[in-house]
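Undergrad: dropping a prediction and its sequence here:
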Amino acid sequence: MIKPSLSELEARLDGVQVAADMAASLTLDAFKNAPVAENKGGGSMFDPVTATDRDAEQLIRSFIQKTFGADGIVGEEFADTQGSSGWTWCVDPIDGTRAFVAGVPVWSTLIGIFYDGEPVIGLIDHPAMAERYLGAKGKAWKQEPGGTSALKTRTCARLDDVILSCTEPMAMFDEAQLSAYEKIRQTARFSRLGLDAYSYALTASGSIDLVIEAQLKPYDIAALIPIIEGAGGKITDWQGGRAHDIGKEGGAVVCAGDPDLLDHVYPVLHG
């Protein structure tokens, strides 16, 4: 990996927070006023999107194009923008749109930044809970009204000690994946569902130990990696490969606060 200059990285670390502030001014107001969703999937499963999803992504894109005009952009709601600088921003304006529409505050804005194909900056912003999680330069930290604190995952190398999370197993997994997940769930201490990206923030904080999910896209993953790794954890695909190489469709990931835990997880996932 070619390392970016410190000045370029610092500029984008500042920039990602400006972009998140801009998005939050829009999303938080909409959240408080009963947002209405439409089905963008068109299939039997409701895949919600709101006008705020699109407006927030456009706001972030406009900031990037104005401030870092040579950078690429990959987002959920609009076509990719090719860059020439080696930097690429991955944007999910509202991760957890179902939660957003249902009035559940765990929705977030995700912004991950790649340099030379590697994730180097990550941001998970939870405006409704006034919590922001950041990762860069091998570190991870949380910002909230009370101040800034370093993030550290929990030591947990045994499956029977695990607090497990998955947003929606019945919707995310095919039959074989669901069977593998169930084996881990039945061994785990207990599990929590419906947290969207907040489960990864809680893993970085040392509260949750293991997240197993599928059907993820690059913009769902990019922001998480620098935060999880900066806090001492590891996030991969189900084969132990790079999570950010999952491709556009069907991406299955496993995130462990304690990397040693993965030695017990992979054999179960592989059945």
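TA: Happy to help now that I have it.

Undergrad: from now on I want contacts and neighbour counts done on CA atoms only, so please keep to that.
TA: Noted.

Undergrad: contact partners for the spatially most central residue of the chain?
TA: Geometric centre of the chain, nearest residue: L224, 4.3 Å, by CA atoms, centre = their mean. By CA atoms under 8 Å, 6 or more residues apart in numbering, the contact set of L224 is 112, 122-124, 200-201.

Undergrad: structure B:
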Amino acid sequence: MNTDFWTSILDFAQTTTQQVGTQLLKDFGHVQASQKADGSLVTQSDKWADQALREAIATHFPEHGILSEEGDQTFPGSEWCWVIDPLDGTTNFTRGIPLWAISLGLLYQGTPVFGCIYLPPLNQVFHGFFPGESQLKMPSGAFLNHSPIHSSNDAPGSNHFFSLCARSTSVIQPGFPCKIRMLGVASYNFLTVAAGTTLGAVEATPKVWDLAGAWVIVKAAGGAWVSLHSQPLFPLLPGKDYGDRSFPTLVVSHAELVPVFRPYMQKIAQ
């Protein structure tokens, strides 16, 4: 793939998420949510954003597959596939808390190589390229509003942060080496590690659409991504339904911190 291809991917992802985000900002704090079978919330805004993103991808990249939270949750096995989270942080969105995101991840042969996550209330766009073992000729790096970002090289301390989800509070134990923050947006938890804001983050029950875009950006920024159970995250498997599959995940800013934080994750890994 040449430079023009990756430029078109980035331009499409940024333009489309910003267009969708403009409408979501109008709905923000003014919609009612219903509860899905897994206990999470969904609104008409989630459903509209999902459809808008799927239609845009089908128009611009008709040969690409799509896997989305509110649509088809089965990996189609196509060489290129977009994984969509149309509104990450629905509870924040419905309660008027200005922290939620739109996430896109582009997979090649089942593994993400590009991610774009837009946070409309903050006017922040994160994107990243990470070729990994794909042997694709492509850019690399992680960016916030087009400025390069890198995870922190610091050692843990009482003035550094670690981010949790609501289901991972078991990590709060005597001697935990950082201050705790809970943001309510899975992708943004991980992005704070990529940006050097936090030294680590854990999510106990994230789905693949919570992870695909952020995975690229964290890896490209120098962070370490750790699966907390034996099942590998990527590559996705053709024909597999990912709707009810969770991927407990620890992310830290550099590999040396894995043994520091991993012992606190034992209850999550069970």
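TA: In hand now; what should we look at? None of these values were measured; they are calculated from a predicted model.

Undergrad: still on that earlier bit, map the residue nearest to the centre of structure 1 across to structure 2 for me.
TA: Aligned by TM-score structural alignment, L224 of structure 1 pairs with A214 of structure 2.

Undergrad: next, count neighbours for the equivalent of T59 of structure 2 over in structure 1.
TA: Mapped onto structure 1 by TM-score structural alignment, T59 of structure 2 lines up with K66. For K66 of structure 1, the count of nearby residues is 10 (other CA atoms under 10 Å).

Undergrad: K66 of structure 1: which element?
TA: Here K66 of structure 1, judged by DSSP states H and E, is contained in helix 51-67.

Undergrad: who are the packing partners of that helix?
TA: Packing contacts for helix 51-67 of structure 1, counted by 3 or more CA pairs under 8 Å, 6 or more residues apart in numbering; DSSP states H and E, involve helix 6-31, strand 87-95.

Undergrad: which stretch among those comes nearest Y133 of structure 1?
TA: Across the helices and strands packed on helix 51-67 of structure 1, Y133 of structure 1 has its closest neighbour in helix 6-31 (10.3 Å, CA to CA).

Undergrad: can you check which part of structure 2 stretch 11-19 of structure 1 sits on?
TA: The aligned range for stretch 11-19 of structure 1 is 8-16, by TM-score structural alignment.

Undergrad: and the strands in the stretch 101-250 of structure 1?
TA: Under the criterion DSSP state E, counting those that start in this stretch, the stretch 101-250 of structure 1 contains strands at 108-115, 118-126, 131-136, 139-144, 147-150, 163-166, 190-193, 210-216, 234-237.

Undergrad: in stretch 39-59 of structure 1, what's buried?
TA: When neighbours are counted by 16 or more other CA atoms under 10 Å, the buried residues of stretch 39-59 of structure 1 are found to be 48-50, 52-59.

Undergrad: for the nearest residue to R167 of structure 2 once chain neighbours are set aside, what are its contacts?
TA: Closest residue to R167 of structure 2 apart from its sequence neighbours, by CA to CA, 6 or more residues apart in numbering: A204 at 5.8 Å. Applying CA under 8 Å, 6+ apart, we find A204 of structure 2 in contact with 165, 167-168, 246-249, 268.

Undergrad: and A204 of structure 2, what's its match in structure 1?
TA: A204 of structure 2 maps onto A214 in structure 1, by TM-score structural alignment.

Undergrad: give me the distance between that match and T236 of structure 1.
TA: 12 Å (CA to CA, to the nearest Å).

Undergrad: spit out the residues that contact those two alike.
TA: With CA under 8 Å, 6+ apart as the test, A214 of structure 1 and T236 both reach V253.

Undergrad: surely T155 of structure 1 is in contact with A256?
TA: No - the pair T155 of structure 1 / A256 is not scored as a contact, 9.9 Å apart, by CA atoms under 8 Å.
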